[in-house]
Every structure is written in structure tokens, then in C-alpha cells.
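Novice: okay, here's the prediction I keep looking at, along with the sequence it came from:
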Amino acid sequence: MANPKTDSETATPERALRLAQDVLELEADSVRDLVKRLGDDFIRAWEICLACRGRIVVTGMGKSGHIAGKVAATLASTGTPAFFVHPGEASHGDLGMITGEDAVMALSNSGETGEVLTILPLIKRLGVPLISMTGRPDSTLARAADANLDVSVAREACPLNLAPTSSTTASLAMGDALAVALLESRGFTQEDFARSHPGGSLGRRLLLRLEDLMHSGDAVPAVQADTPMRNALLEMTLKGLGMTAVVNEERQVLGIFTDGDLRRSLDRQLNVHNTPIRDVMTPAPRTVNREMLAGEALKLMETQRINQLLITDTNGRLVGALNMHDMLRAGVV
């Protein structure tokens, strides 16, 4: 396939930069213009979504369909159950996905998209509320809706005023505005967000607890206070956490010996064969419980500039350990 022709007189870096700046300014203006249109229809759309006992079924064709898919995803991830249905498929069986407890949101810049208008009678027959998002408040779709979100734009950012650019940006922003308004109204929290994003870093920080990440049992490096440094170093090497806990006979934590403590000991030219670990350990280290969230533990480690944590039970007995590498492997960092 041949490349589109280029006009050597206009195809310059300076012109490309000016066009890009124009696009961003036009799209930013289109979004700003939406603010003054927020009113009764937006509140009605918000009320419909808030009262919906089922799901918000979002639909749209072409570029509006792509935006509709994103709007549905944003709603679903912020506490408002939603999914996308292709309008062309809806009239061939997928309309069965919509129940009487759902609400429908239809996106069409013209408000006259044939595939969307085809399913309007079926939506009305189901008796579910309809929210439209159009660029023409007098269109067929807007008039049929219980609430119409006006996303009209002065012009597209495309120099030909043809390709959906400003209009799709405006629709996307309006969808975000509705989703965020609903988010706050539902009391949606970080923990709720994490539960719907368990695979993300935030989800792992807010859902994982130290008991899910820590080394336990024989994998925890631990020596008693009278252990020679040499033996403590062997324990550190064997367990591979860059430290060892120092405990008493009841496994209550007395101190910790880390790579940093080792460097300081070597600077003092201590004899590693006969110096007991109690003389070189860091006494009374910070310990945490196994129920602590990984995100809280990470913040603690960053604030106190430590790379390892000892986990103890309510009696101060050592039950686990982890280091920053464990956080990295778990995707918490």
C-alpha cells in the first residue's frame, strides 16, 4: 500500500509542533466547555446510576464504542458495576444480557447512529432507564433518553473537522466525571479499589499482609546472643536475607545483625571467630506483626531506611522475616 503523499512545503517539524499544540488546546477547550453544561441532566444520570440495582450497560458504535468501553471499565473499577455491549451484537442476541434491574448508557456523537437507534425500542420495552451521551441534544437518541449528557464540541481537533478527536475526548472526560461523582457518593475507598485491582501494585500493597510474604520456620535466620560472629555469618549466608535475628531461648527478639553491622564490625577489626554476636548486633530492632499490610510495612521500611523486617507474635517471639527483595518479588514496590 502506497504511503500518503506529503507536501514538502508543509511537512516541517515546526508545522507538526504547531498542529500538535492546536490539537491539545482545542481538546482542552472542549473539556472546559463541559463544565458549564453540568446541571439537571448530569444529576439525573448520577441518580440513575446510584439507584441502579443491577449494572450499567454501556454501548456505542465505532469511536464512540471505544470510548464506551473505557467508560464501562472506569465505572466498574470505581464501584459501579458496568460492562460494554456492542450495539450491533445487541440486536442479535446480546440484548439478553440486560435485565430489568440494569440501566443503559448509549454514546453517539450524532445521536443518530443506526445500530444504537435499532435497539432503543427493545430498551424501552425492558423498562430500564436510558442515559445518552451525545453531541446533539436535539437528536433522536437524546430525546429518547431519561437523561442526556451534552458532549457537543465547537469543532473536532482534526484539521479537516472530520475525525472524532475533540468529541471523543469530551465524551471520555464526561464519563470520568460521572464515575468519580459516583465513586465518592458510594464511599468507595482505596481498599475497595485494591479489591478490584488485585493484580496491580496498589492492590498488592493494600491486600497482601506480611504473613503472605514472610519467610517462616527454618527459613528465618536466627542465632542466640552468645553465638560467635563467624557462625552468625554462616546463618546469614545460608538463609540469604542479608541479616540474622538474635534471640533468646524462647525465641524472643533481642537484636538484629545486618550487612551494615558486619561492615561496621570489620572497621573495628574485631575477631569474627570469638566475638559474640551480642557485642555487634543492633539491639531492640523494630519488629512488626504478621497481620500488618504490605503497604504499611513498605512505608515503614522506606521511612526508617531499613531493608529487613522481623515479624514477631504478641509475646515478642520471632515468627518470620522478610527483606526488600521479597517486597519487589511480590510486586508491592
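Specialist: Done, it's in.

Novice: hey, let's count contacts and neighbours off CA atoms from now on
Specialist: Fine.

Novice: could you look up the SS state of residue 301?
Specialist: helix (DSSP: H, G, I helix; E, B strand; the rest coil).

Novice: pretty sure residue 69 contacts residue 83?
Specialist: Yes - checked against C-alpha atoms under 8 Å, the pair residue 69 and residue 83 is within contact range at 7.5 Å.

Novice: ranges for the strands of this protein?
Specialist: Counting by DSSP state E, the chain has these strands, from start to end: 56-60, 82-84, 103-108, 130-134, 147-150, 222-224, 243-247, 253-258, 282-283, 287-288, 308-312, 318-323.

Novice: what's around the residue lying closest to residue 171 once chain neighbours are set aside, how many residues?
Specialist: Of all residues beyond its chain neighbours, the one nearest residue 171 is residue 151 (5.9 Å), with distances taken as C-alpha to C-alpha, 6 or more residues apart in numbering. Residue crowding around residue 151 was assessed by other C-alpha atoms under 10 Å; the count is 28.

Novice: next one: residue 230
Specialist: Using other C-alpha under 10 Å, residue 230 has 16 neighbouring residues.

Novice: now swap in residue 327 and tell me
Specialist: Neighbours of residue 327 under the rule other C-alpha under 10 Å: 21.

Novice: who's in contact with the residue nearest to residue 171?
Specialist: 34, 109, 133-136, 167, 170-171, 174 (C-alpha atoms under 8 Å, 6 or more residues apart in numbering).

Novice: got a list of what the nearest residue to residue 219 once chain neighbours are set aside touches?
Specialist: Closest residue to residue 219 apart from its sequence neighbours, by C-alpha to C-alpha, 6+ apart: residue 239 at 6.1 Å. When contacts are counted by C-alpha under 8 Å, 6+ apart, residue 239 touches 219-221.

Novice: put this beside the first:
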Amino acid sequence: MASVPALADNFDFAASGRRVLAVEIRGLEAIAARVDGAFGQACRLLLATRGRVVCTGMGKSGHVARKIAATLASTGTPAFYVHPGEAGHGDLGMITDADVVLALSNSGETDELLMLLPVLKRQGNKLVAMTGRADSTLATAADIHLDVSIPAEACPLALAPTTSTTAALALGDALAVALLEARGFTADDFARSHPAGTLGRRLLLRITDVMHAGDEVPRVRAEASLSEALLEMSRKHLGITAVVDDDGRLLGLYTDGDLRRTLDDAAIDLRATRIAEVMTRTPKSIGLEALAVEAAQLMEQHKISALMVVDAERRVVGALNIHDLLRARVV
């Protein structure tokens, strides 16, 4: 293990951290003051493009450009990242004449980016540059320049990109969110591009995706005995059974909890008692077209652990319990 420098013994790490954050906050405030007409022009250009937004940059600017591309793509603006060095060796073929290029360079003099300018201009690509120098080669060559110059880097040596990368990242977020709002992008739209995430599951997963259907649904007729109902519950392993009429419409529900209450009554004869006498009448149910998250909310609201799924005629078409929702990671 490497030895700890003697200076670290009495070093105030918290004070250093607060200083960095204060410097970066001042940098963001400086950027916010310059979100003006050029920002609006860039948004309109990105919104109107028939192609994609191609984000590019070298080094730390490349990492920021990659993140901006990911944020744009997940919020409704088709975008991807191209490494400028690789672009000069064949990846330029990924960029079509319908695309807009968003190039990041704090100095505005990154060789790998400048090398691409003649090709992009000849192809007719619009160029949005995000730099810290308005008089740089990249800034002056761009159709729209976004000034991300900052008062100071948080690095005390003014060497490591710190405030400058934070500023570029934040302005990229501002572009993505402004475009999101202008498009009328909704939570449902977001979920469609994040189907594996928690939000995607909550907004896309439907009752039909998690419910038990067909022969897996526990149900008995109203004239069935309590013992017959218990056998049905045991066979279907859901801890419930629906009680239905001759047309399959939901009349009531019998659950494990109902069974415990029934057994407390010594006068109950399991074979002679009809399920209709001990079932829960007008039970909570959910429609076939509902989202799985709506079932979770209904269970939580009414402190229940299972639901029958019914169609528009209240015919029982499915069943689910809290374990089905847990397995689907809806709750």
C-alpha cells in the first residue's frame, strides 16, 4: 500500500471539497447568464434536423459529449457519439448530410476536431460548437457557438478540467431538457426508451403481462361448498378464489384471510357450508386494460394482497397477487 503523504495528516478535506463546489457553482452561474439567443438558435436547429445529433469531442470533452448524446437520445432527440480520432479513419461514414454535429472543445483548437471541419462543411452538415473561447478556430467555424467559458477551474493548478467539464455537461443537459419540453415529451415517451428501468416497468407493464389467466385462475360457482373452494385455492396456489355466476361474472372473493376468520367459527361445516355464505361480497377488482402499477396502488390503498382481473362485463379473466408484482419488480 502506498504511504500517505505527511501533508494529509492535518489536511481539511471537507474545506477543499466545499471550495471546489463553490468554484463550480460560480462557473455554472456564469454559464446561466449567457444562455441567450445562441442557445435558442441551437435548440431550433437540433429540433428541426431531419437526421441525428452527432456529438463529438476528445479527452474529457469526449466523455461529456458521450453523456450529452445519451441524454439527448433518451429524451426524444436521436443522437449518438462519434470519436473524432476514429472519425478521421472511417467513422465519418456514420455521419449523413442530414445530421447536425455538436462539437465540444474547451480550447476550440483540438486538432482531431479541426481536421473534420472541411469534410463536414463540404458535406453540408450544420455545426454547433461548445467551447470556452469565442475566438477559437472551432467557434468561428461553427454555424452556432455556445460559450462555455468559466471564471476559473476548480483545480488549484488550473490544469485538470473540472469547472469547464461541469459547465459543458450542464449546458448539454439544458439543451436536452429544452428540446424535451419543446417536443412535448412525456413520461410515457421516456418509458418507451427505458423499458428495462423502473420507470419503464411502471409505465409500460400491463395487467395482462403479470396476471395468471386461463386454467390458472382460481374460481368456483356460488353453489360450491366451502371445501370445494378450499381445494381450488390449494390447486391454484394464489391464496384466493373468485366466486362467479354461470356466465363467469365476479360475485365475490374468498381468501386465506377469510379462511382464518371462518375457522374461528366453530359452527361452520366445511362440507355443508356454501361458499356464497362466507365469501367477501363486492370485492376489489381491476380491469383488463389497467397497468400493473395500478394494481399495486389498489392493493396498497385497500391493504389487500390479491386481485381478480375482470373484463368490461365483469367476467373473471385473470388473477394476481402481490408476489406477481414483486417478481415483475413493479413494487
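Specialist: That came in fine, so what should we check first? Model, not experiment: these values are computed from the prediction.

Novice: and the residue nearest to residue 219 of structure 1, what's its match in structure 2?
Specialist: Matched across to structure 2, residue 239 of structure 1 falls on residue 236, judged by TM-score structural alignment.

Novice: other residues contacting the top helix by length along structure 1?
Specialist: When every helix of structure 1 is counted residue by residue (DSSP state H), the longest turns out to be helix 13-35. Helix 13-35 of structure 1 is touched from outside by 150-151, 153-154, 156-158, 165-167, 169-170, 173-174, with contacts defined as C-alpha under 8 Å, 6+ apart.

Novice: what do we get in structure 1 for residue 73 of structure 2?
Specialist: Aligned by TM-score structural alignment, residue 73 of structure 2 pairs with residue 76 of structure 1.

Novice: in structure 1, what range does stretch 133-149 of structure 2 match?
Specialist: If you align by TM-score structural alignment, stretch 133-149 of structure 2 falls on residues 136-152 of structure 1.

Novice: what residues sit buried inside that stretch?
Specialist: 136-137, 141-142, 144-145, 147-152 (16 or more other C-alpha atoms under 10 Å).

Novice: could you find the closest non-adjacent residue to residue 262 of structure 1?
Specialist: Here the nearest residue to residue 262 of structure 1 in space, its sequence neighbours aside, is residue 280; by C-alpha to C-alpha, 6+ apart that works out to 8.0 Å.

Novice: so what's that neighbour up against?
Specialist: Neighbouring residues of residue 280 of structure 1 by C-alpha under 8 Å, 6+ apart: 257, 261-262, 265.

Novice: rerun that using 10 Å as the cut-off
Specialist: Taking C-alpha atoms under 10 Å, 6 or more residues apart in numbering, we find residue 280 of structure 1 in contact with 225, 229, 255-258, 261-262, 264-265, 270.

Novice: what about the helices in the stretch 51-200 of structure 2?
Specialist: Listed in chain order, the helices of the stretch 51-200 of structure 2 (DSSP state H, counting those that start in this stretch) span residues 59-74, 84-87, 111-114, 117-123, 137-141, 163-183, 187-192, 198-204.

Novice: so which of the ones you listed comes closest to residue 244 of structure 2?
Specialist: helix 198-204 (30.1 Å; C-alpha to C-alpha).

Novice: which strands and helices sit next to that closest one?
Specialist: Here helix 198-204 of structure 2 is seen to pack against helix 187-192, helix 292-302 when contacts are counted using 3 or more C-alpha pairs under 10 Å, 6 or more residues apart in numbering; DSSP states H and E.

Novice: compared with structure 1, how much does the last one deviate?
Specialist: Which is helix 292-302 of structure 2. In the superposition with structure 1, the average deviation recorded for helix 292-302 of structure 2 is 2.6 Å (mean C-alpha distance after the TM-score superposition for structure 1).

Novice: and for that helix, what span of structure 1 is it aligned with?
Specialist: When structure 1 is aligned by TM-score structural alignment, the counterpart of helix 292-302 of structure 2 is residues 294-304.

Novice: and the matching stretch, how far out from the chain's middle?
Specialist: Relative to the mean C-alpha coordinate of its chain, stretch 294-304 of structure 1 is positioned 20 Å out (C-alpha atoms, centre = their mean, to the nearest Å).
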